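In: Next come a sequence and a model predicted from it.
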Amino acid sequence: MRPDEIAQALSALPGVRSDLTGDLLEVVVPAIDDRLRLRPEAVRRGRRISAPNGDPAVEFAVSDGTDEWPLIVTPDDVVFAPVPAAGLLDSAVPFVVSNMPPLVAYSEMVRDAEAVTRRLAGPDARVSNLDEVGATFLMLRAFVAGAVRFGLRPVRAVAWWEQGWAVVRDRVFLPPFRADPAWDELAREATRVPPPAPRPPAEPAVAAGRPVTAAEFDALAPLLTALRPDEEFRAAWARWIRVPPDAFARALTDQVAGAQAALSLYPEGTGSVDLRVYDGDRLSALLQLRFSVPGRTMAVDEIRIAETARSTGLFARLMFNAEALARLLGLTRMTAHATDMGSYALATAGVYLRDPELYRRSRRQP
């Protein structure tokens, strides 16, 4: 593609800007504090698509003359394919990460690198599964190498990786990593990254939320129904949830017509949500969530979409809303069947990769 064609495609993304510097097109994405550095002739084609949350996005096919890779730019993120993990290790035996996603978002790469390092470096850290830890660090290296392929410089992700790797490197069962000058350069730059702030306490050090009344929940029904809005429930809400009930309901049901949610909340700060989506009298979708505010986690126990509601964007919208609710509650980890949600799951579900050739190639990845 010509530089002006790429720039025209990107012009639909608020906040994203592109500049031609020599023979490289630099695409600045302020939200991630990084920029793509692309050779225009390597960008074979592009198309405007929609991100899972409805924002505009652009999907490019980028080639080195031998292979093609997807690259998706949104107003606040970049989504790309990791490199094969086996090529990163100095070993005659190929290592494969079984749950390697076909696509990863830049923001998730940084988030996951931070999360694993904080778990390992915390005062109560315990490493119970060294194989899993090793695979996680290998997968993160594959993410970073995938980002570097497009000229990104994910220094923060590398800084987190290096801190965590220093804790476990002598205990995990992985062959040595192959020499990688690009990684070494990022690692040197990462040493200049300021040390991370301490993890906030499990219970935020702020005043308890205002009392809520049963009438507030009654007014929201059937959009949001508290199964037992008694005094114990309301005390738990004031201690743990700390947002108005209508804000909770808006985050969970935004842009989902026919949504009806039932909420349980317990004194220790755990709870569950059953969200049903109706099309008239017919059930279109079911989403079941569990959360722990002190544990800062949310789990997607089940999501089902009726045949008549598939390929309508409902799956992506429900996942997006679940993540929005997790952020609203201050939760830092979201899981579903042991797989992190976000672009990982959305990519697997087929939200991204509209280009037929890119989609076909992604299905061949190990």
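Out: Perfect, I can see it now.
In: contacts and neighbour counts: CA atoms only from here.
Out: OK.
In: Can you give me the buried ones in stretch 18-34?
Out: 18, 20, 24, 25, 26, 27, 28, 29, 34 (16 or more other Cα atoms under 10 Å).
In: who touches that stretch?
Out: If you take Cα atoms under 8 Å, 6 or more residues apart in numbering as the criterion, stretch 18-34 is touched by 3, 7, 10, 15-17, 35-40, 75-78, 106-107, 152-154.
In: First-to-last residue distance for it?
Out: Length of stretch 18-34, first residue to last, Cα to Cα, to the nearest Å: 12 Å.
In: for stretch 12-28, same thing?
Out: 14 Å.
In: And that stretch, how far out from the chain middle?
Out: How far stretch 12-28 lies from its chain's middle: 24 Å, per Cα atoms, centre = their mean, to the nearest Å.
In: Likewise for stretch 71-81?
Out: 12 Å.
In: Name the surrounding residues that touch that stretch.
Out: 10, 13-16, 29-32, 51, 55-62, 69-70, 102-107, 143, 146-147, 343.
In: rerun at 6 Å
Out: 13-14, 31, 57-60, 70, 102-106, 146 (Cα atoms under 6 Å, 6 or more residues apart in numbering).
In: returning to that earlier point: select from the contacts of stretch 18-34 every entry located in strands.
Out: Those of the contacts of stretch 18-34 mapping onto strands are 17, 35, 36, 37, 38, 77, 78, per DSSP state E.
In: Packing partners of the helix or strand containing residue 118?
Out: In the assignment (DSSP states H and E), residue 118 maps to helix 106-121. Helix 106-121 sits against helix 155-168, with contacts defined as 3 or more Cα pairs under 6 Å, 6 or more residues apart in numbering; DSSP states H and E.
In: adding another structure so you can compare the two:
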Amino acid sequence: MRQSEIVDALSKIPALKVVTGGPALVVTVPAIGESLRLHAEAVTWLKHGVLPTGDPYLQLQARQQDHEVRLVLLNDNLGWVPPDVNSLLDTQIPVRITDAPEMVTYTDLERESVRALDGADRPDVNLFALTATLLVHRCAIVGALRLGLRPLRAVRLWHELWCHVGEFLAGPFWPDPYWDRLLLEAGVPLASYEEARAGERPAIEALTVADLRAMEPVLTVTRADDHFLAAWRQWMKLTPRQVCEVLAADLPEARIEVSLYIEGGGAVSMRIAPSGVFQALIELRLSFTTRSASLDEIRIADELKGSGLFSRLRSNIEGFTRALGLLSLKASVSGDGSVAFARAGYDWDRS
């Protein structure tokens, strides 16, 4: 969609402040003190409407990485569709909240956060209903975060509620460095591992497509483009240089190829063949959504068995998967290598 079309549509909501001139429109809702950025090429649909009060609103749909986001812009508020709760919880048991709202607004989020926290200390409180509220609010805040919003008061209120009922959740939340950084911004004290995780993100977020190519030929990626970069930023905890330092440690002839998919899967292949003479190969599959890795193949040239190369590969693979935050590593290879791998105890679970 053209930027001029979007500017014209936004002009029908007179209280909004729109700044043009850059690659994205900056739209500010003064009543809530928040701004969001709209890239014209990402907007796929918009429609005007009028509330029963007579106030105008604008519905808008835009692409964001691998999914669509829906927004409603008003003179004094902003609404969005929160992500599904099961995308945030690390549990094999599907969670369904029957009365969860399809869309939330900025002001409702703050008001309902206060109401939930006020009810937490009542003697007749329904802890499981309050836990559902905790989940709904987490989804709403994550949705706001993905839009570039910073509902810091709602974050602080959420954390207080979590301290009351977090133990009743169906499972832990997936590690989310963006969330950790939002907690820091809101002044919420973090555990030491959360602070470390939050600190890792700036280097990842600063990566460019050129950085994906910078380690060639030691490390190559299947597609050095914006889609691959988005997947790397979403899932990887290491920069390309760090991948080389960890996986190819003490293996100067190693060549690594990385495949990543925005939905949370990936593969890593490492081959050692100086001057074209084969020495070793590993094939590793990654699942960031299940926090697991599978070693599909590990091969070593016959003349190098017993040289210590197998132990080095094994150690590097373990260090690499740990650095990615994966909890399990399964060996599903065949032959002498797999026997040694299994005897070393590498069919294990870190959880």
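Out: Everything's here; your move. All figures in this text were calculated on a predicted structure; none of them were measured in a lab.
In: Kindly provide the TM-score of these chains.
Out: The TM-score (TM-score structural alignment, normalised by the length of structure 2) is 0.50; 189 aligned residues with a Cα RMSD of 2.1 Å.
In: Let's see if you can find the most crowded of the ones in strands among the contacts of stretch 18-34 of structure 1.
Out: Highest neighbour count within these: residue 78, with 25 neighbours (other Cα atoms under 10 Å).
In: what secondary structure does the nearest residue to residue 119 of structure 2 once chain neighbours are set aside sit in?
Out: Distances taken as Cα to Cα, 6 or more residues apart in numbering put residue 125 closest to residue 119 of structure 2, at 6.6 Å, once the chain neighbours are dropped. Three-state assignment for residue 125 of structure 2 (DSSP: H, G, I helix; E, B strand; the rest coil): coil.
In: Check the gap between the alignment partner in structure 1 of residue 125 of structure 2 and residue 117 of structure 1 for me.
Out: Counting by TM-score structural alignment, residue 125 of structure 2 lines up with residue 128 in structure 1. Distance of residue 128 of structure 1 to residue 117 of structure 1, computed by Cα to Cα: 15 Å.
In: Ignoring the adjacent residues along the chain, who's closest to residue 85 of structure 2?
Out: Using Cα to Cα, 6+ apart, the nearest residue to residue 85 of structure 2 is residue 139, at 6.2 Å.
In: hang on, the earlier thing: cross the buried residues of stretch 18-34 of structure 1 against strands and list the overlap.
Out: Per DSSP E, the buried residues of stretch 18-34 of structure 1 map to strands at 18, 20, 24, 25, 26, 27, 28, 29, 34.
In: The first one -> structure 2?
Out: Using TM-score structural alignment as the criterion, residue 18 of structure 1 maps onto residue 18 of structure 2.
In: closest to residue 251 of structure 1 among the ones in strands among the contacts of stretch 18-34 of structure 1?
Out: residue 77 (20.7 Å; Cα to Cα).
In: Against residue 106 of structure 1, how distant is that closest one?
Out: From residue 77 of structure 1 over to residue 106 of structure 1 (counting by Cα to Cα), the distance is 6 Å.
In: same check, this time on residue 189 of structure 1
Out: Residue 189 of structure 1 is 18 Å from residue 106 of structure 1, by Cα to Cα.
In: higher neighbour count, the two?
Out: The residue with more neighbours, out of residue 189 of structure 1 and residue 106, is residue 106; 23 against 15, by other Cα under 10 Å.
In: Check whether residue 91 of structure 1 sits in a helix, strand or coil.
Out: Assigned with three-state DSSP, residue 91 of structure 1 falls in the coil class.
In: Just give the nearest non-adjacent residue to it, would you?
Out: Residue 91 of structure 1 sits nearest to residue 175 (Cα to Cα, 6+ apart), 6.2 Å away.
In: can you confirm that neighbour is in a helix?
Out: No - looking at residue 175 of structure 1 with three-state DSSP, it is coil, so not inside a helix.
In: Which element, helix or strand, includes residue 269 of structure 2?
Out: Going by DSSP H and E, residue 269 of structure 2 is in strand 265-272.
In: swap that for residue 322 of structure 1, sorry
Out: Counting by DSSP H and E, residue 322 of structure 1 is part of helix 314-328.
In: picking that back up, so what does the residue nearest to residue 91 of structure 1 match up with in structure 2?
Out: Per TM-score structural alignment, residue 175 of structure 1 is aligned with residue 171.
In: So its match sits against residue 92, correct?
Out: No - look at residue 171 of structure 2 against residue 92 with Cα atoms under 6 Å: they stay out of range, at 8.6 Å.
In: Looking only at neighbour counts, state which of the two leads.
Out: Ranked by neighbour count (other Cα under 10 Å), residue 171 of structure 2 and residue 92 place residue 171 first, with 15 against 10.
In: what's the closest non-adjacent residue to whichever residue in structure 2 pairs up with residue 189 of structure 1?
Out: The equivalent of residue 189 of structure 1 in structure 2 is residue 185 (alignment by TM-score structural alignment). Nearest residue to residue 185 of structure 2, sequence neighbours excluded (Cα to Cα, 6+ apart): residue 152, at 7.4 Å.
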